[in-house]
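Visitor: coordinates only, sequence not included:
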């Protein structure tokens, strides 16, 4: 036999069980005779009550009886289906790792349905044999932690059952209670009756409260799982909602970029990039330029002294998108529609589009449930943009590049660049 800890309580496993018998009482001598007939080493017994009658299980405690004396057997206290087969990896109270095989048929523990193995291979072989005999699928716990989590929810032993009814109690077959012990037990009967009455009431209400709490916890887990599966968008940031419309982005960047000089103190403007928060400038040294007098606010690049860099801070861009906060992802277009609109804009404006390649949907695991974002993300780039189109609003003909981009739900502009011509980059989000 071995002792294991489940729910912070020690339990004994590894007994050999007799078939159920209708007779509810069996004398001490009869139990001892049955134990010795099965195995001379058996010196403890336990009872298991079921619909088919009472079963007696026998085990060998030997010199370790003091360890087993206050401990109940696990089988009588385990709430599993009438037909059940399981193999669990457990660790004893002394740190020994072993495998426990449990088999029930028709609600009764099989004779060898409470076995302990110290070899995983022997345990697996026994499990294979039991599967063939019983025709059952097995529950398994491949680690002590997984086994404990499975068994913790299925152990049933109230204080009343333990102290008054002796459920799972282990008896020493080699010892008999003395007369003095009988007298003491009789004398304490009245006190125990009162205590057990209180314990019964406490156990009843505590068990009812625990079951109600478990029911509510199960209901919450079910609701949580349904929420994860039916509303995955709640668990991913809708990044496009936090970004300004293309027209608002352009309104912040273009006035500053259009007012930039092409040269300053002999330094030529190489490129200007606006990210919505500031405009980053790169200047190149030209003949006649002075390394002492740089463009306003510029600093030399330590890796390339013929390059200077500066930046111009912008006012924060604030706008309320039609697909912004307060709405959900349902306003997004699908991938084909988004690509079609970008291609149409490219054709209408005579620009060049680097077609967006949509990435795989983001996913994450929450409470052991895989949740997949209901949209795809892609980067896009537009280049070769004519100067006439670099206006935040509509042009004289009522059309404009940025107003057209702003009409595409889920489209954001991340940067506008001037470098011997205009280009811009951004992101676009589309439904699956």
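Guide: Sure, I can see it. For clarity, every value in this text was computed on a predicted model and none was experimentally measured.
Visitor: alpha carbons only for contacts and neighbour counts from here, please
Guide: OK.
Visitor: mind listing the helices for the chain?
Guide: Per DSSP state H, the chain carries helices over the ranges 28-38, 65-68, 120-134, 144-152, 159-163, 179-230, 246-258, 335-349, 401-406.
Visitor: I'd like these as TSV, with mean neighbour count and distance to residue 295 appended.
Guide: Converted to TSV, the helices of the chain look like this (neighbours: other CA atoms under 10 Å; distance: least, CA to CA, whole Å):
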stretch	mean neighbour count	distance to residue 295
helix 28-38	15	101
helix 65-68	15	87
helix 120-134	14	77
helix 144-152	16	67
helix 159-163	16	86
helix 179-230	13	55
helix 246-258	20	15
helix 335-349	16	34
helix 401-406	20	31
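Visitor: this is the comparison structure:
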């Protein structure tokens, strides 16, 4: 397990979860017996939640006794969720955490600690293959993004704390030592006790003053740099030119006809190419286009995973390079007029807000969505459209060719 501190509370990541029947009573002896059967490092901690219990190995770190399981402490928006987060433990060591919930229950391998992003990606692929599509998904590539996403959803409960699997013999030893210390203090007399009380009061006063100063500094930092607590999707998205190139090359490689089936529409999101084929007289149902499956008696569909190549660094990763939404709107309107295309679904949302350490902060940018249809073939094919869409903060999320070219995506801009 890894111990993480979020919102001044300890949280444990990396438990192995098991499901119990809703009618079964929780038998601690049976739970201990199950824990001893697990392979690998023997677990010494257990956590309980409705219809589930999870095992973990603390490695002797005492902080786990006050920790809630992180996977069980997130108030998720739905009962089907898959998330990947970059976290730091209490020692400052960075790791990746994969969380998967299906039907409100944490999956057996859905509370996984990974040493690298590649390992986390492999775990996500395995969970997706095993459990299928998840209704809600989240990906936070930095510690700051993960904090901003998780903290508003955390719900710490004392009764959900991890507990020792074999009992806490250390607690009895600490209790005995505490009794001996109290006896020693009583023997020392009223004078010594008064002296230490005075010292304790002074120390408490100093700690209180320091906490007030730290809290004020924390609030000032939050208000001065709110961008640190919101994800920046455009910074990790593929540059528009590269995304358009991957889609165009794959879409133009499709034949117009295969085995008598006619290509009617192609869609690309940069990761997957989807082609739709219609039946025409003379077509053979036994000779569908390569990789195609029948959707209806007259339509087939092909989905191909694309090799998008290495990631390219975007020059607009810093939010200070974003244009204001007024300038972005003017750019889109002029671009639409110049090419004779149609702009639809173009609007901006309100700035995102979050509460961090009881301080409400507002993202210094807004998210907009856009869709360009009826784009001339010449502009889409010669690369000039990608150049025209080279706007800071713009993300190309998909291209489609059916009755003409259609492009859609998101754009991020400063409010004014």
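Guide: Perfect, thanks for sending it. This structure is a prediction, so every number in the text was calculated from the model and none was measured.
Visitor: so after superposing, what's the score?
Guide: The TM-score (TM-score structural alignment, normalised by the length of structure 2) is 0.53; 230 aligned residues with a CA RMSD of 1.9 Å.
Visitor: re earlier: out of the helices of structure 1, nearest to residue 317 of structure 1?
Guide: Ranking the helices of structure 1 by their distance to residue 317 of structure 1 (criterion: CA to CA) puts helix 246-258 first, at 6.6 Å.
Visitor: on that earlier part again, would you turn the helices of structure 1 into JSON lines with distance to residue 55 of structure 1?
Guide: Compiled in JSON lines, the helices of structure 1 are given as follows (distance: least, CA to CA, whole Å):
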{"stretch": "helix 28-38", "distance to residue 55 of structure 1": "11"}
{"stretch": "helix 65-68", "distance to residue 55 of structure 1": "19"}
{"stretch": "helix 120-134", "distance to residue 55 of structure 1": "19"}
{"stretch": "helix 144-152", "distance to residue 55 of structure 1": "21"}
{"stretch": "helix 159-163", "distance to residue 55 of structure 1": "17"}
{"stretch": "helix 179-230", "distance to residue 55 of structure 1": "25"}
{"stretch": "helix 246-258", "distance to residue 55 of structure 1": "79"}
{"stretch": "helix 335-349", "distance to residue 55 of structure 1": "67"}
{"stretch": "helix 401-406", "distance to residue 55 of structure 1": "78"}
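Visitor: out of those helices, which is closest to residue 361 of structure 1?
Guide: helix 335-349 (12.3 Å).
Visitor: once you drop chain neighbours, what's closest to whatever residue of structure 1 lines up with residue 340 of structure 2?
Guide: Alignment note (TM-score structural alignment): residue 340 of structure 2 maps to residue 350 of structure 1. Residue nearest to residue 350 of structure 1 in three dimensions, not counting chain neighbours: residue 385, with 7.6 Å by CA to CA, 6 or more residues apart in numbering.
Visitor: ok, so what distance separates the one you found from residue 54 of structure 1?
Guide: Between residue 385 of structure 1 and residue 54 of structure 1 the computed distance is 89 Å (CA to CA, to the nearest Å).
Visitor: what does the residue nearest to residue 350 of structure 1 correspond to in structure 2?
Guide: Counting by TM-score structural alignment, residue 385 of structure 1 corresponds to residue 375 in structure 2.
Visitor: what is the neighbour count of that match?
Guide: Using other CA atoms under 10 Å, the number of residues around residue 375 of structure 2 comes to 20.
Visitor: list the contacts for it?
Guide: 339, 340, 341, 342, 404, 405, 406 (CA atoms under 8 Å, 6 or more residues apart in numbering).
Visitor: got these as JSON lines, with distance to residue 31 of structure 2 columns?
Guide: Formatted as JSON lines, these follow (distance: CA to CA, whole Å):
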{"residue": "339", "distance to residue 31 of structure 2": "68"}
{"residue": "340", "distance to residue 31 of structure 2": "68"}
{"residue": "341", "distance to residue 31 of structure 2": "65"}
{"residue": "342", "distance to residue 31 of structure 2": "63"}
{"residue": "404", "distance to residue 31 of structure 2": "62"}
{"residue": "405", "distance to residue 31 of structure 2": "59"}
{"residue": "406", "distance to residue 31 of structure 2": "57"}
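Visitor: out of those, which end up buried?
Guide: Neighbour counting over those (16 or more other CA atoms under 10 Å) leaves 341, 405, 406 as the buried ones.
Visitor: which one of the residues you listed is nearest to residue 232 of structure 2?
Guide: Using CA to CA, those come closest to residue 232 of structure 2 at residue 406, 25.1 Å.
Visitor: now check structure 1 for the residue matching that closest one.
Guide: Checking TM-score structural alignment: residue 406 of structure 2 goes with residue 423.
Visitor: not counting sequence-adjacent ones, nearest residue to the aligned partner of residue 257 of structure 2 in structure 1?
Guide: Using TM-score structural alignment as the criterion, residue 257 of structure 2 maps onto residue 263 of structure 1. Distances taken as CA to CA, 6+ apart place residue 269 nearest to residue 263 of structure 1, at 5.5 Å, with adjacent residues excluded.
Visitor: same check on residue 19 of structure 2?
Guide: Per CA to CA, 6+ apart, closest to residue 19 of structure 2 is residue 52, 4.5 Å.
Visitor: where does residue 181 of structure 2 land in three-state SS?
Guide: Secondary structure for residue 181 of structure 2, judged by DSSP: H, G, I helix; E, B strand; the rest coil, is helix.
Visitor: map it onto structure 1.
Guide: Residue 181 of structure 2 maps onto nothing in structure 1, by TM-score structural alignment.
Visitor: nothing else from me, thank you.
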